[in-house]
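Participant: I would like the atomic coordinates for the input below:
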Amino acid sequence: MDPSRAAAGHIAWRKQHLRGNSCRCRREADMQTPLHAAGSPLCIASGDIEIRHLSMFHAVAQSGSFTRAAQRLHITQPALSRCIAQLERRLGVRLLDRTTHGVQLTPSGIEFLPYCRNALLSFSEAVTSVRGDATLRVGFTWSAALELTPLIIREFERLHPGVEVEPRKCDDSYAGLIDGRTHIAFLRGGRGHPALESTILFEERRVAALHPTHPLADRHSLSLDDIKSDPLVVNTVSGVTTPDLWPDSEGSRATVRTHNLEEWLEAIALGRGIGVTAESTSRLYVHPGIKYIRLIDAQTIPVVVAWPSARPHPLAKSFVQTSIRLAESRQADRHF
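Facilitator: Have a look, this model is predicted:
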């Protein structure tokens, strides 16, 4: 793709995305009406809502404290409070509640926050684009596309001089795609989402993860039936295995719930249960308290590259094509 055409497409996309993230406002009389209710006018008058309003609200929401947000923004706390109060008046809703434990988002604040975050990201990227420095944010939860990841990124940047790929680790099921933190992402498992499109790059075999003192830890391979009675450690946020992997198991499976890969590893190392994961975990996350053993009859795990269906980044298609081409060229490599 011609770099100049890519840059022009990127700028056009940012303008469209900015329009789509316009903030909403309402009159005081509509305080109890949801922000998305029919008839809620878009705030289009010049100066009604400014970037500083969004930046300050986002800082307070992220830090959970007016004091910490003011320090982060290098302004006084009274000035921050006045700005938030002005934003709430212009929106016609209360966004934040002060409590003895800090600051909490109201229902309207919870609804407004992802739109605020997206608008700030869009504004930042629009400024970056017109200055000629395009950025593509690539999300992942863990392992990304394995050893292919740096090859894909370097090849893509070679094909698109002036475009910087920014890898972002996001501990959620869709690696930041749904809330706009990323433009494209490497994901594992067969979970689809109506707002996303995806294509499979390769499949990974599964392994069991056991504590070294487990009775089966000396085996060279295992079947799913061998470990069907053990408590299963599950990464509920970005994991790829649930009790559904054993469809014929009787009764409820005891599970140990964790929220990221690090917690998952430590639960197994403590002997709380066994885990099932992608084969690459045994190479990339070696742990003295865990023994990885090949599973002979478990379904493979698809590794996909995914992107938003609506308003995809103009460089998304090219990144996907680069990913597919490099994945196919390494198809014979057993590491993948």
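Participant: Going by C-alpha atoms from here, please, whenever you check contacts or count neighbours.
Facilitator: Will do.
Participant: The residue nearest to residue 61 when sequence neighbours are not counted: neighbour count?
Facilitator: Of all residues not flanking residue 61 in the chain, residue 105 sits nearest, at 7.0 Å (C-alpha to C-alpha, 6 or more residues apart in numbering). Number of residues near residue 105 (other C-alpha atoms under 10 Å) recorded here: 18.
Participant: Identify the residues contacting residue 105.
Facilitator: With contact taken as C-alpha atoms under 8 Å, 6 or more residues apart in numbering, residue 105 is in contact with 61, 95-97.
Participant: what do you get for residue 237?
Facilitator: 171-173, 258-260.
Participant: Can you add distance to residue 85 and neighbour count and give those back as CSV?
Facilitator: As requested, the contacts of residue 237 are arranged in CSV below (distance: C-alpha to C-alpha, whole Å; neighbours: other C-alpha atoms under 10 Å):
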residue, distance to residue 85, neighbour count
171, 32, 18
172, 32, 17
173, 35, 19
258, 38, 19
259, 35, 15
260, 37, 19
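Participant: Could you also give me the structure for this next sequence, so I can compare it with the first?
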Amino acid sequence: MEVELRHLRAFVAVATKRSFTAASRELLITQPALTRTIQQLETTVRARLLERTSRSVELTDTGRELLDRLRGVLHDLDAALIAVSGRAGLRVGFQWALPDPWISDLLSAFETATGATATLLRRDDIVTALKSGDVDVALVRAPVHASGITQTVLFEEDRVAAVPAESPLAARTELDWSELAEHPLVVNTVSGATSADLWPPGHRPGQVIECGSYDEWLTIIAAGRGIGSTTTSAAEAHIHARVAHRPLKGAPPVALRLLWPVRRKGDTLLRRFCELASSTR
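Facilitator: Alright, predicted model coming up:
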């Protein structure tokens, strides 16, 4: 038996969902049919790809390797089919608020120049989204160190302090960057652009409260557990009644970075988007 596209899509669905039930719903086929399809694939490649128990589905080492390779292959195939059918588009990933009207102008310029659509998709784990083909290109602020990903800095933004509205700091018109280290610092370790090592040794925050998203970060500050820093554009987009934003003196700027998979470097739409992103500021 030869491997068919349906075998590969079935495997990726089960491997991603870690569930035959969820994968069968996504693929609109019955679980018995899905099970047979996976068995046919394993027989053809002569390797065990999935370990299935009564409670979960886990990937074997061979299964993980195949999944990593197939995600990119299937995405490129889908992109090719979309392009030839006249429904070309670009999916732009981001983690939290983007500068506006810059992003609106960029998307408008891209669509005017190419005739393709540009869709914004919020994703906390940008690297996974890029490698899996969930997004085509991404805009992030935190430095990214990952193989297979190319990045360039577009421009830098100023920082502001985020403090509890009932804190005495909220009554100030301006804060100094060094002052933030004197208070518990709330840090988004997944997609944030602030970390304790931005302060010099010996003057770093004594207490760091870690979280995993911008929403969590904002909620912790609103609860009065600490303070933080963010960009001016994010402060304007994420208004919270219990969080006050104040200008920061002496703060390091935040770079907005453009990321894309190395394997997509020849993509015409991606190249045009990168050109426009670099020239619209």
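Participant: so what number do they get for TM-score?
Facilitator: The TM-score (TM-score structural alignment, normalised by the length of the second structure) is 0.89; 280 aligned residues with a C-alpha RMSD of 2.3 Å.
Participant: Would you point out the most distant pair within the contacts of residue 237 of the first structure?
Facilitator: Spatial extent of the contacts of residue 237 of the first structure (C-alpha to C-alpha) is set by the pair 173 and 258 at 13.3 Å.
Participant: among the contacts of residue 105 of the first structure, which are in strands?
Facilitator: Counting by DSSP state E, those place 96-97 in strands.
Participant: If you map the contacts of residue 105 of the first structure onto the second structure, which are still there?
Facilitator: Contacts conserved in the second structure for the contacts of residue 105 of the first structure, counting by both residues aligned by TM-score structural alignment, their matches' C-alpha atoms under 8 Å: 61, 95-97.
Participant: For the first structure, which segments count as helices?
Facilitator: For the first structure, the helices defined by DSSP state H cover 3-20, 51-63, 66-73, 77-91, 107-130, 148-159, 261-269, 281-284, 316-329.
Participant: Including distance to residue 225 of the first structure, could those helices go into a markdown table?
Facilitator: Shown next, in a markdown table, are the helices of the first structure (distance: least, C-alpha to C-alpha, whole Å):
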| stretch | distance to residue 225 of the first structure |
| --- | --- |
| helix 3-20 | 50 |
| helix 51-63 | 45 |
| helix 66-73 | 52 |
| helix 77-91 | 57 |
| helix 107-130 | 43 |
| helix 148-159 | 33 |
| helix 261-269 | 19 |
| helix 281-284 | 21 |
| helix 316-329 | 32 |
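Participant: which one in the second structure is aligned with the residue nearest to residue 61 of the first structure?
Facilitator: By TM-score structural alignment, residue 105 of the first structure lines up with residue 59 in the second structure.
Participant: same thing with residue 201 of the first structure?
Facilitator: Per TM-score structural alignment, residue 201 of the first structure is aligned with residue 154.
Participant: for residue 49 of the first structure, same thing?
Facilitator: Match for residue 49 of the first structure (TM-score structural alignment): residue 3.
Participant: again, but for residue 297 of the first structure
Facilitator: So, by TM-score structural alignment, residue 297 of the first structure is matched to residue 250.
Participant: Surely residue 205 of the first structure is in contact with residue 299?
Facilitator: Yes: assessed by C-alpha atoms under 8 Å, residue 205 of the first structure is found in contact with residue 299 at 7.3 Å.
Participant: Those two - which one has more neighbours?
Facilitator: More crowded of residue 205 of the first structure and residue 299, by other C-alpha under 10 Å: residue 205, with 18 against 12.
Participant: ok, that one to residue 302 of the first structure distance?
Facilitator: Separation of residue 205 of the first structure from residue 302 of the first structure (C-alpha to C-alpha, to the nearest Å) stands at 9 Å.
Participant: same question, residue 61 of the first structure
Facilitator: For residue 61 of the first structure, the distance to residue 302 of the first structure equals 36 Å [C-alpha to C-alpha].
Participant: Also residue 53 of the first structure?
Facilitator: 42 Å.
Participant: What does residue 141 of the first structure correspond to in the second structure?
Facilitator: Here residue 141 of the first structure is matched to residue 95 in the second structure, going by TM-score structural alignment.
Participant: Kindly report the same for residue 116 of the first structure.
Facilitator: Looks like residue 116 of the first structure aligns to residue 70 there (TM-score structural alignment).
Participant: ok, its match - how many residues close by?
Facilitator: By other C-alpha under 10 Å, neighbour count at residue 70 of the second structure equals 17.
Participant: quick one, what contacts it?
Facilitator: Contact partners of residue 70 of the second structure, counting by C-alpha under 8 Å, 6+ apart, are 8, 12.
Participant: chain center to stretch 280-287 of the first structure: distance?
Facilitator: 22 Å (C-alpha atoms, centre = their mean, to the nearest Å).
Participant: Thank you, goodbye.
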